[in-house]
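# Dropping a prediction and its sequence here:
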Amino acid sequence: MLSSLIKNRPLCIALTVGSLLYSTLFLAGICIYECPVPILFDARCPGCGLSRSIVALLHGDILSSLRWHAFTIPVLLIFFVIGIACILPQSGIKHLSSFIERSEKLTKWPYCLLILLTAYSLTRVALTF
């Protein structure tokens, strides 16, 4: 999963630049994206609060960050690894992807994270009804 993604440098660069652009505009108070989930389904988006959670975390307010969205730290760690993959030489990317691939196979952490995130998201959506 993540090991395959970081092998694709153009995709890593696009994700990193897009994330940094969105974050910078969000911090400047400019909203360039309106989430379609509440508009289409009249329900809270599973990712709702992630941007505010990141801002709270950047201000050192960990408790507020976790209240806004519990998966902010894992999401930021994944985006950090993707960002690192943008600047590593090809040999570094090969070593990093190999390390991550071994950890994914050994621990199955991407599946665990996905299951937990899905349960968390469904719970959040269910609580809005």
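Sure thing, it's come through.
# okay, CA-based contacts and neighbour counts for the rest of this
Noted.
# can you give me the helices for this structure?
Along the chain, counting by DSSP state H, helices occupy 2-6, 9-27, 36-41, 50-58, 62-68, 72-87, 90-107, 109-127.
# Let me have the ones you listed in CSV, adding mean neighbour count as columns.
Converted to CSV, the helices of the chain look like this (neighbours: other Cα atoms under 10 Å):
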stretch, mean neighbour count
helix 2-6, 16
helix 9-27, 15
helix 36-41, 11
helix 50-58, 18
helix 62-68, 17
helix 72-87, 16
helix 90-107, 14
helix 109-127, 13
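# which ones are touching Tyr22?
Tyr22 is in contact with Ile32, counting by Cα atoms under 8 Å, 6 or more residues apart in numbering.
# any idea how far it is from Glu34?
Per Cα to Cα, to the nearest Å, Tyr22 is found 12 Å from Glu34.
# Please tell me how far the spatially most central residue of the chain sits from Phe41.
The residue lying closest to the centre of the chain (Cα atoms, centre = their mean) is Val75, at 3.1 Å. Using Cα to Cα, we find Val75 at a distance of 24 Å from Phe41.
# Presented hereafter is structure B, for comparison with structure A:
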Amino acid sequence: MLKRFPFELVCWLGGLLFLAVANPGETHFTVCPLALAGLNWCPGCGLGRSVSALLHGDLRASFGYHWLGLPATVILTHRILILFKNYLNSLRIYA
């Protein structure tokens, strides 16, 4: 019996892939509830652009957008690796 591919892994990979191909200097749509409510300040504003700039290799711009971009990228990458490792281990169990 083949185990399904983890949905969380698909979401994180898709999100990082989107940020890797997006231009961090351009404006994009937002899903931030504070920005959608018309508020100008949000503690997470710039985090997506920061991760995108980091994935493009621009460390200085990444820190300029948001200083938590590097830790967020490291944490997300670690989570992706753990999920993928768990998925591969589950395949070995069912094989």
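Ah, there it is. What you see is a predicted model, and the numbers here were worked out from it, not measured in a lab.
# Any chance you could compute the TM-score here?
The TM-score (TM-score structural alignment, normalised by the length of structure 2) is 0.62; 79 aligned residues with a Cα RMSD of 2.8 Å.
# still on that earlier bit, check the alignment and tell me where the residue nearest to the centre of structure 1 lands in structure 2.
Using TM-score structural alignment, the partner of Val75 of structure 1 in structure 2 is Ala72.
# If we ignore the residues flanking it in sequence, what's nearest Gly93 of structure 1?
Gly isn't right for residue 93 of structure 1; it's Ile. Ala85 (6.0 Å; Cα to Cα, 6 or more residues apart in numbering).
# Leu81 of structure 2 maps to what in structure 1?
By TM-score structural alignment, Leu81 of structure 2 lines up with Ile84.
# What separation do you get for that match and Ser4 of structure 1?
As judged by Cα to Cα, Ile84 of structure 1 and Ser4 of structure 1 stand 14 Å apart.
# Leu76 of structure 1 now?
For Leu76 of structure 1, the distance to Ser4 of structure 1 - Cα to Cα - is 18 Å.
# check contacts around the residue nearest to Gly64 of structure 2 when sequence neighbours are not counted.
Excluding the flanking residues, the one nearest Gly64 of structure 2 by Cα to Cα, 6+ apart is Ser50, at 7.5 Å. Contacts for Ser50 of structure 2 (Cα under 8 Å, 6+ apart) come out as 24, 61-70.
# hmm, which of the residues you listed are common to structure 1?
Of those, the ones still in contact in structure 1 (both residues aligned by TM-score structural alignment, their matches' Cα atoms under 8 Å) are 61-66, 69.
# ok, those residues vs Arg4 of structure 2, which is closest?
Nearest to Arg4 of structure 2 among the kept ones among the contacts of Ser50 of structure 2, counting by Cα to Cα, is Gly69 at 30.7 Å.
# what does stretch 98-113 of structure 1 correspond to over in structure 2?
Following TM-score structural alignment, stretch 98-113 of structure 1 has no partner segment in structure 2.
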